[in-house]
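Asker: Provided below are the primary sequence and the corresponding predicted coordinates.
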Amino acid sequence: MEDERSNTSLLPSFTTTKEGIALKSFKSFLTWICLDQSNPWKTTLSYSIFFLLTIAIPILNHIIYASCKTCDSHHLRPYDSIIQLSLFSVSTLSFLCLSSFTHNYGIKRFLFLDKLGHSSDKVRQGYVDQLQRSAKILASFVLPIFVIDGGYKIWWFVSAGNVYVYDMIACVLQMCSWLYRTAIFFVVCVLFRLICYLQILKLEEFARVFEKESDVGNILTEHLKIRRNLRIISHRFRVFVLMTVVLVTMSQLASLLVTTKAGSTVDVYTAGELALCSITLVTGLFICLRSATKITHRAQSITSLATKWHVCATINSFDDFDGNTPTTPSRVSHTDANWDSDNDGEEENGDDDDLDNTKMIPIFSISISYQKRQALVNYFEQNKAGITVFGFVLDRTSIHMMFVIQMSLTLWLLNKTIGFS
């Protein structure tokens, strides 16, 4: 039991100073947003803050202010129910997932910091730097939305007429509730992005083994480690990613339904906060799906890279059939280098060809048999790695399919409400 407690502690001991500083900073950040559950007292405080800011305040706000029957057209909140339910659902999902992560794994294991000792200095440094930047990335998404919503709430209370002390307190509490719910949702999204970023660094490092590695067994072992990490990430985040897709889709369809029905008033005063809520949810979903598809694309690019390596080595072995290992780059190597140099001036399409830029220098074509290389290529073709959700691979094809499904639902809903055809 004591070993398990030490493994799940939020601040384990570190031998690497930079990793320890990064973890300590992240722990301080969790404490600041009341998500530190390292002991019973902090756990109780965390759940109390969650209940207050996610459940109690939104309910009281809806009963007292959103249901106002004497307000003018600019101060009506006809869509407050959808806003509160949407933010409640995603914040509750995020809080429960984050609590489960810290309780079952601990921050060290959850962020894969315990595996950095076997990585290169470049991978370790890049991941630690990204971990330290996580708070800045989170603030870049949360603060603009909070400022806009805070400005709207201040305007709403000030322009309503007489402002009493309890109105000022209610305004501050509503702003804190909005900040907490959006922040906790973005925390999990940014953490998912951070963990995927580590695997991308490892994939980029793995791609360079084709330049120097002569043992197929070592290449296979390294790839199995990456596949295992991707399975772990998929298993931990599959509920969060799936439920986020479902909840955001339901929220957007419900918003579309109430804003397009007959007699609905849609302007910046009544629907501005609804639009801000939609932007928040879609942005968080975009972070998750982009991170998942990016790492899946990188992982599947290894197959084409291995095939290219196999072809270069095979052709090179035929060119040097006398059995002597070539001391100069082969024709294929020169051709590959010329091809890369010819395309240096062309515009890159995102990061599609990052792994493909690996230089093919098959100097081990004699030491690695054709059968071993072919077996390795077959393995890559039959065991494509990536982020999955209950066996469903999150790649670009799946994103296109999700877009088609949601577009079909949107058009169907528009046809039912405004007769769109």
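Answerer: Ah, there it is. Just so it is clear, the model here is predicted, and its values are computed rather than measured.
Asker: for the rest of this, base every contact and every neighbour count on C-alpha atoms.
Answerer: Fine.
Asker: okay, now residue 226: neighbour count?
Answerer: For residue 226, the neighbour count with other Cα atoms under 10 Å is 19.
Asker: check the one 10 residues further on too.
Answerer: The number of residues packed near residue 236 is 17, by other Cα under 10 Å.
Asker: got the contact list for it?
Answerer: Contact analysis of residue 236 by Cα atoms under 8 Å, 6 or more residues apart in numbering lists residue 101.
Asker: now do the buried residues in the helix or strand where residue 148 lies.
Answerer: In the assignment (DSSP states H and E), residue 148 maps to helix 121-159. Buried residues in helix 121-159, defined by neighbour count with 16 or more other Cα atoms under 10 Å: 123-124, 127-128, 130-132, 134, 138-139, 141-142, 145-146, 149-150, 152-153, 156-157.
Asker: go on, stretch 98-114?
Answerer: 98-99, 101-113.
Asker: now do the residue nearest to residue 14 when sequence neighbours are not counted against residue 104, distance only.
Answerer: Spatially, and ignoring its direct neighbours in sequence, residue 14 is nearest to residue 20 (5.4 Å; Cα to Cα, 6 or more residues apart in numbering). Using Cα to Cα, to the nearest Å, we find residue 20 at a distance of 20 Å from residue 104.
Asker: then this one, side by side with the first:
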Amino acid sequence: MAAPNSSTTQTPLIQTETPPLQQEDVEVNDTQLSKSLDRLETFLRIFGFCQYSFLRFSLSWFCFLLLCVALPLFIIQLSYCSNCEKYEVKNFELEILISQSLVAAISLLCVSHNLRKYGVRKFLFVDGQHGHLAEFRREYIQKIHGFFKLLGVWILPCFLLKAAREVIHIVYAHQSWWQSVGIVVALLVSWTYSTIIYLSGSLLFHLVCNLQVIHFENYGKLLERDLDVSVYIEEHVRLKHHLSKISHRFRIYLLLEFLVVTATQFMSLLETTGNYGIINFINGGDFAVACIVELVGMVICLHAAAKISHRAQGLGSVASRWHASITCSSNGASQLGINSNVGSLEAANPSSSIPISYSESDLESGDYVPMATNTQLASYMTMYHKRQAFVTYLQSNSGGATIFGWTIDRALINTIFFIELTVVLFVLGKTITFTTK
């Protein structure tokens, strides 16, 4: 693939039709983009994702083990009431803690590894090749702001549900008020920390995919410009290379998260259906909260992967429409009495041909028709075959976000859904039975 040294083709490819911005506007957009990236990096530093040194690495994992494992485990042991079996099931609390800790640890481990290896700009592909292009700066800023908005949209309702469950649980536990307040605050801090770490991993994958979707959507506009076919192929190779990098960096994360989330759903199903005691919102409400949060994270990942896969797969149809439009528009030249084989050449050079209307009765009109030369015909056929080869190339190299070779699109998502549904129905069939005498 051509490196950044191929700027002679890529710079006009992106900026030819973009109206020139004033130098002040360019500097303002660049400053805003830098501020947005700094804000994102500060957020990632606070929650321990930026482990650029051994000290940061140690501090990050110490805080994680303290807040996400040790603190909730201590509170479970402290607040457990052996005489409150109706409202407390200790196994439920421990299993939910294990599930929450696992998904958060996977997110922290995978994201911190990539950030330590590439840095924020290269990790998001907002580097010198893309981030300094004025055409995309505003869209980059919007996507980064969308990261925080989406995080708040999902954290807030889940936090309220978690808080309601903990308050109701404390009311039925009949402990002293100061101890109850301390337990609720500690549990909410621990849950919020682990949930933000988990969802941040999913939203970072969502952000990386959306930033690349900008370029896939812009690719259709490139076809409207009079550029050489080799430039289009080079741009597509670059986009596909970035998509391959995204899939490679997140494949372990997506696979492990999917396995843990699936195991959590089956565990919650088995525990609630196989338990002979009373299951209510007090002792089983954490299952609902944990399942909702984990499913939200997986849905965010699958939605982002499917979106970028469909954008990549849709380029073939866009190129086919572009090729057909150019080829069919050349037939309009036949109405002027010009050979259709040179129509596109005449259309590409409007100054070389003058439209003249002739009546059907003008028998001498053929004397004024410019005849196509062998050079013009060969040039047109060469361009036609180049476009046809380009369309064939796109249709054969659609690509998309993958997990070890499996493209994440609607077909894979439907397959996952029906596999999950089949296993759920099997578990329900083994645990919920009705006998008659």
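Answerer: Thanks, I have it. Note that the structure is predicted; figures quoted are calculated from it, not measured.
Asker: hmm, back to that, for the next helix or strand after the helix holding residue 148 of the first structure, packing partners?
Answerer: On the C-terminal side of helix 121-159 of the first structure, the nearest following helix or strand under DSSP H and E is helix 165-207. With contacts taken as 3 or more Cα pairs under 8 Å, 6 or more residues apart in numbering; DSSP states H and E, helix 165-207 of the first structure sits against helix 57-61, helix 80-104, helix 121-159, helix 216-260, helix 268-319.
Asker: identify whichever of the ones you listed lies nearest to residue 73 of the first structure.
Answerer: Residue 73 of the first structure lies closest to helix 268-319 among those, at 8.0 Å (Cα to Cα).
Asker: tell me the angle that closest one makes with helix 216-260.
Answerer: 160 degrees (axes from the mean of the first three to the mean of the last three Cα atoms, to 10 degrees).
Asker: and the next element down the chain from helix 268-319 of the first structure?
Answerer: Following helix 268-319 of the first structure in sequence, per DSSP H and E, is helix 331-342.
Asker: quick one: buried residues of that next one?
Answerer: For helix 331-342 of the first structure, the neighbour count (16+ other Cα under 10 Å) marks 332-333, 336-337 as buried.
Asker: could you tell me where the helix or strand following that helix falls in the second structure?
Answerer: Where DSSP H and E defines the elements, the next helix or strand beyond helix 331-342 of the first structure is helix 370-382. Mapping helix 370-382 of the first structure onto the second structure (TM-score structural alignment) gives residues 384-396.
Asker: excluding chain neighbours, what is closest to residue 175 of the first structure?
Answerer: Closest residue to residue 175 of the first structure apart from its sequence neighbours, by Cα to Cα, 6+ apart: residue 150 at 5.8 Å.
Asker: from residue 186 of the second structure, how far out is the equivalent of that neighbour over in the second structure?
Answerer: Aligned counterpart of residue 150 of the first structure in the second structure: residue 163 (TM-score structural alignment). Taking Cα to Cα as the measure, residue 163 of the second structure falls 11 Å from residue 186 of the second structure.
Asker: what do you get for residue 243 of the second structure?
Answerer: 41 Å.
Asker: so which of those two has more stuff around it?
Answerer: In this view residue 243 of the second structure and residue 186 are compared by other Cα under 10 Å, and residue 243 has more residues nearby, 23 against 16.
Asker: hmm, residue 400 and that one touching each other?
Answerer: Yes. At 6.9 Å, residue 243 of the second structure counts as touching residue 400 under the criterion of Cα atoms under 8 Å.
Asker: the counterpart of residue 308 of the second structure in the first structure: how many residues sit nearby?
Answerer: Using TM-score structural alignment, the equivalent of residue 308 of the second structure in the first structure is residue 295. A count of nearby residues for residue 295 of the first structure, using other Cα under 10 Å, gives 25.
Asker: residue 295 of the first structure: what's it in contact with?
Answerer: Contacts of residue 295 of the first structure (Cα under 8 Å, 6+ apart): 196-197, 199-200, 386-387.
Asker: okay if I get those as a markdown table plus distance to residue 307 of the first structure and neighbour count?
Answerer: Shown next, in a markdown table, are the contacts of residue 295 of the first structure (distance: Cα to Cα, whole Å; neighbours: other Cα atoms under 10 Å):
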| residue | distance to residue 307 of the first structure | neighbour count |
| --- | --- | --- |
| 196 | 25 | 24 |
| 197 | 25 | 20 |
| 199 | 21 | 22 |
| 200 | 20 | 22 |
| 386 | 18 | 25 |
| 387 | 22 | 30 |
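Asker: still contacting in the second structure, which of the residues you listed?
Answerer: With both residues aligned by TM-score structural alignment, their matches' Cα atoms under 8 Å, the contacts of those that the second structure also has are 196-197, 199-200, 386-387.
Asker: can you put those residues in JSON lines and add distance to residue 272 of the first structure?
Answerer: Formatted as JSON lines, those follow (distance: Cα to Cα, whole Å):
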{"residue": "196", "distance to residue 272 of the first structure": "33"}
{"residue": "197", "distance to residue 272 of the first structure": "34"}
{"residue": "199", "distance to residue 272 of the first structure": "39"}
{"residue": "200", "distance to residue 272 of the first structure": "38"}
{"residue": "386", "distance to residue 272 of the first structure": "38"}
{"residue": "387", "distance to residue 272 of the first structure": "35"}
